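Show me how the following folds:
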Amino acid sequence: MSLVKADRNGIELEMPYDSRLIGNPETGVIHSGAITTLMDSCCGLAVFTRMEQLEACPTLDLRIDHMTTAQPDKPVRAFAEAYHITRSMVFTRGVAYQESRDQPIAHAVGTFMRIGQNSMKSMQERFQ
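Modelled structure (predicted):
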């Protein structure tokens, strides 16, 4: 995956087509698990576009509605935004697509738990 764009409005990632991601060898269609991973990553990164300071925010809940399959031999893009932030949670929504956001492959809604800055500091200390 690579970063296409990031700002306070959201984040956009691109996942290139790769034969290792194929779920059905007969059609060449990307496995839905790869799309789910793309959406989880995109929604998770969208959290940080709205945070004032870095803090741990693991995925608490992620719902993916797979609308159709991705076309073989084409990259898949994802866009996600953090649309509501509370003291303990961040709520995100996103879409995976190839040609246009108006022709979605999948929709995602994610909830991320804010653990806090102190947790980030203790994790950094643990791994130093």
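
all contacts plus neighbour counts: C-alpha atoms, from now on.
Fine.

Now the helix ranked longest in the chain: buried residues?
For the chain, the longest helix by residue count, based on DSSP state H, is helix 32-48. Of the residues in helix 32-48, 32, 34-36, 38-48 count as buried by neighbour count, 16 or more other CA atoms under 10 Å.

Sequence B follows; please return its structure for comparison with A:
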Amino acid sequence: MYDRIKQSFDQQGIMKTIGAQLAEVEKGKVKITCEFSEKLTQHNGFFHAGVLTTIVDSACGYAALTTMPENANVLTVEFKVNFMKPAKTDQLVAIGKVLQAGRTLTICEGYVYNRNEEKLIAKMTATMIALV
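Here you go, the predicted structure:
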């Protein structure tokens, strides 16, 4: 399972561009990290909301993929993100978790924390579709 997710993750140009790393993979749960860089900030010097959204969307998508057959692929159908605090941290930790896996649609929740996973920065609810 890890190899399948890692191979796909390594093909994503956006993950390379922002320096994101695949940290953990288990059935129904994926963790992605991203180290701080001034290149990833908004006007106040915090991580840009687009960076948070990008890594938590991918974490949710890969969490969904861990529940799908080997020949399946996944795409995001929709998501909603709530930003709870400014992303002022030296590392983002995005965790995607499957809430309900179906044949076609999978519902996930995603969370973005600081490095120690003590401060919740953002929360996502996402729907993923299986492509077979």
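
Just give the TM-score of the two.
The TM-score (TM-score structural alignment, normalised by the length of the first structure) is 0.81; 113 aligned residues with a CA RMSD of 1.5 Å.

if we take the buried residues of helix 32-48 of the first structure, which one ends up nearest to Glu12 of the first structure?
Glu12 of the first structure has its nearest neighbour among the buried residues of helix 32-48 of the first structure in Cys42, at 7.0 Å by CA to CA.

List the contacts of that closest one.
Listed by CA atoms under 8 Å, 6 or more residues apart in numbering, the contact set of Cys42 of the first structure reads Ile11, Glu12, Leu13, Ala78, Phe79, Ala80, Gly94.

Can you find the partner of it in the second structure?
Correspondence of Cys42 of the first structure to the second structure, assessed by TM-score structural alignment: Ala59.

in what helix or strand does the residue nearest to its match when sequence neighbours are not counted lie?
If the residues on either side of it in the chain are set aside, Ala59 of the second structure comes closest to Gly96, at 4.5 Å by CA to CA, 6 or more residues apart in numbering. Assigned by DSSP states H and E, Gly96 of the second structure belongs to strand 91-101.

so that strand corresponds to what in the first structure?
Taken onto the first structure by TM-score structural alignment, strand 91-101 of the second structure occupies residues 75-85 there.

how far away is Thr37 of the first structure from Ile30 of the first structure?
Between Thr37 of the first structure and Ile30 of the first structure the distance is 12 Å, computed by CA to CA, to the nearest Å.

Spit out the contact partners of Ala80 of the first structure.
Counting by CA under 8 Å, 6+ apart, the residues that Ala80 of the first structure touches are Gly10, Ile11, Glu12, Met39, Cys42, Cys43, Ala46, Thr92, Arg93, Gly94, Val95.

The last one: what secondary structure?
Reducing the assignment to helix, strand or coil with DSSP: H, G, I helix; E, B strand; the rest coil, the entry for Val95 of the first structure is strand.

now the alignment partner in the second structure of it, nearest residue through space, not along the chain?
Alignment note (TM-score structural alignment): Val95 of the first structure maps to Tyr111 of the second structure. Nearest non-adjacent residue to Tyr111 of the second structure, counting by CA to CA, 6+ apart: Lys123, 4.6 Å away.

Confirm for me that that neighbour is in contact with Val93.
No - assessed by CA atoms under 8 Å, Lys123 of the second structure is found out of contact with Val93, at 11.7 Å.
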